[in-house]
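*Asks:* I'll drop the sequence and a predicted model, then ask my questions.
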Amino acid sequence: MTIVGYIKESFVELKNNVTWPTWAEGQKLMVVVAVFSILFSLAVWGIDVAFGELISLYYSKLS
């Protein structure tokens, strides 16, 4: 199979066999993804800050 044939079959698959969400459903899902992305990044930032403080405390006790 050539690359061109693969791309053509991919487009046919996307056109005929994929169920696409409505515009409103897509917007709702985008908001959900954005909210969870922000929450997850805040959680990772909080853990990073906490570990940074722990490491600083550890090294300050050593010297």
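*Replies:* Cool, got the structure. Residues are numbered from 1 along each chain as shown.
*Asks:* could you use CA atoms for every contact and neighbour count after this?
*Replies:* Fine.
*Asks:* got the buried residues for the biggest helix by length in the chain?
*Replies:* What stands out as the longest helix in the chain, according to DSSP state H, is helix 23-62. Judged by neighbour count (16 or more other CA atoms under 10 Å), helix 23-62 contains no buried residues.
*Asks:* for that helix, packing partners?
*Replies:* In terms of contacts (3 or more CA pairs under 8 Å, 6 or more residues apart in numbering; DSSP states H and E), helix 23-62 is not packed against any helix or strand.
*Asks:* try it against this one:
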Amino acid sequence: MNNVVEFIRASYQEMSEKVTWPSYSSLQRSSFLVLVASLIFALLIGVIDLGFENAMKWFYNAF
């Protein structure tokens, strides 16, 4: 039990004293960048999926 308490104390100390937290504006910029990149990636995957779907329909209808 003593090890658990010591771990929690050490974790709290590290999170409060040693971790560098980003500013709110930096966090907003990073979040916006992740959102835009995720949307672009989702659109790209959707276009590729649509292309494969149409290719498979064409292939199966050809035979």
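*Replies:* Cool, got the structure. This is a predicted model, so every value here is computed, not measured.
*Asks:* one step back: for the longest helix of structure 1, what is the distance to the chain centroid?
*Replies:* 12 Å (CA atoms, centre = their mean, to the nearest Å).
*Asks:* grab the most central residue of structure 2 for me.
*Replies:* Computing the C-alpha centroid of structure 2 and ranking residues by CA atoms, centre = their mean puts Val34 first, at 7.0 Å.
*Asks:* relative to Lys28 of structure 1, how far out is the counterpart of Phe41 of structure 2 in structure 1?
*Replies:* Residue pairing (TM-score structural alignment): Phe41 of structure 2 is matched to Phe40 of structure 1. Remark: distance between Phe40 of structure 1 and Lys28 of structure 1 (CA to CA, to the nearest Å) = 18 Å.
*Asks:* ok, Asn16 of structure 1 next?
*Replies:* Distance of Asn16 of structure 1 to Lys28 of structure 1, given as CA to CA: 24 Å.
*Asks:* and for Asn16 of structure 1, the neighbour number?
*Replies:* Here the count is done by other CA atoms under 10 Å, and Asn16 of structure 1 has 8 residues near it.
*Asks:* that one: what secondary structure?
*Replies:* For Asn16 of structure 1, the secondary-structure state derived from DSSP: H, G, I helix; E, B strand; the rest coil is helix.
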